[in-house]
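Student: The sequence isn't on hand, but the structure is:
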């Protein structure tokens, strides 16, 4: 299927599909006229990539883990490198730290708004 249909089927923009290709995350086939040809396994890979991006993993880590993932709709993993897993754990810890900071800021704003309601209009 061409890029427009692949975009519609996957729910990922054509621009994102081109980005995934530029980053080496997918390798669509090519028609004789040079147009991209997305097969079902490439669409499945796009769905995995989108899921990983939504989880917050950076493209660099996604590129590293993709060879260990199956292309089917049921994503399974093969053996993953211990260094890679340590890096994902570290990324998750940094994310948890950011969440804690944002939660504290949200609580401070809630307290401010509560006090403002008591003293104002």
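Tutor: Yes, it's here. Nothing here was measured: the structure is a model prediction, and the numbers come from that model.

Student: Please count neighbours and contacts with C-alpha atoms only from this point.
Tutor: Noted.

Student: all strands of the protein, in order?
Tutor: 29-30, 36-37 (DSSP state E).

Student: name the helices or strands packed onto the first one?
Tutor: It refers to strand 29-30. Packing partners of strand 29-30 (3 or more C-alpha pairs under 8 Å, 6 or more residues apart in numbering; DSSP states H and E): strand 36-37.

Student: Residue 57: what's it in contact with?
Tutor: 88, 91 (C-alpha atoms under 8 Å, 6 or more residues apart in numbering).

Student: helices and strands around the longest helix anywhere in the chain, which ones?
Tutor: In the chain, taking DSSP state H as the definition, the longest helix is helix 82-119. Helices and strands in packing contact with helix 82-119 are listed as helix 59-65; criterion 3+ C-alpha pairs under 8 Å, 6+ apart.

Student: The structure to be compared is supplied as follows:
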């Protein structure tokens, strides 16, 4: 199928499909006229890529894990990849904790301002 239909079927924009191709994540076939031709297995891979990216994994980690997922053996993912994902997750947790501290400080500030403000 051509890129417009592939976009509709997969729920991923045509621009994202081109980007995934540019990044070497997918390799759609080509028709005689040069148009991209997406098969069902490529669209399945697109869905996996999208899911991994939406989970917050950076593109470099998605690129690393795709070959293992392609052969249907997620357990074959190397220990180093798992450590990378854990480090990424831990970094997210640290950023979240920092944001929660900032929010608490802003809440305290707003309480103080409201308490000090003259009542109408």
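Tutor: Received it, and whenever you're ready, just let me know what you need. Being a predicted model, the structure only gives us computed values, none of them experimental.

Student: corresponding residues in the second structure for the longest helix of the first structure?
Tutor: Across the second structure, the stretch matching helix 82-119 of the first structure (TM-score structural alignment) is residues 79-116.

Student: that older thread, can you give the distance from the longest helix of the first structure to the centre of its chain?
Tutor: 20 Å (C-alpha atoms, centre = their mean, to the nearest Å).

Student: Relative to the second structure, and after superposing, what's the average distance for it?
Tutor: Following superposition, helix 82-119 of the first structure is found to deviate from the second structure by 1.2 Å on average (mean C-alpha distance after the TM-score superposition for the first structure).

Student: thinking again about what came up before, of the strands of the first structure, which is nearest residue 15 of the first structure?
Tutor: strand 36-37 (12.7 Å; C-alpha to C-alpha).

Student: Does the closest one pack against any helices or strands, and if so which?
Tutor: In terms of contacts (3+ C-alpha pairs under 8 Å, 6+ apart), strand 36-37 of the first structure is packed against strand 29-30.

Student: Where does the strand it packs on end up in the second structure?
Tutor: Strand 29-30 of the first structure maps onto residues 29-30 of the second structure, going by TM-score structural alignment.

Student: with the first structure superposed, average distance for that stretch?
Tutor: Relative to the first structure, stretch 29-30 of the second structure is 0.9 Å off (mean C-alpha distance after the TM-score superposition for the first structure).

Student: Tell me how far the spatially most central residue of the first structure lies from residue 34 of the first structure.
Tutor: The first structure has residue 53 as the residue nearest its centroid, 0.7 Å off, counting by C-alpha atoms, centre = their mean. For residue 53 of the first structure, the distance to residue 34 of the first structure equals 28 Å [C-alpha to C-alpha, to the nearest Å].

Student: Likewise for residue 102 of the first structure?
Tutor: Residue 102 of the first structure is 47 Å from residue 34 of the first structure, where distance means C-alpha to C-alpha.

Student: same thing with residue 95 of the first structure?
Tutor: Distance, residue 95 of the first structure to residue 34 of the first structure, by C-alpha to C-alpha: 41 Å.

Student: so how far is stretch 56-65 of the first structure off the chain centroid?
Tutor: 8 Å.

Student: rewinding a little: quick one: which of residue 95 and residue 34 of the first structure has more around it?
Tutor: residue 95 (13 against 8; other C-alpha atoms under 10 Å).

Student: ok, that one - contacts?
Tutor: Taking C-alpha under 8 Å, 6+ apart as the test, residue 95 of the first structure contacts no residue whatsoever.
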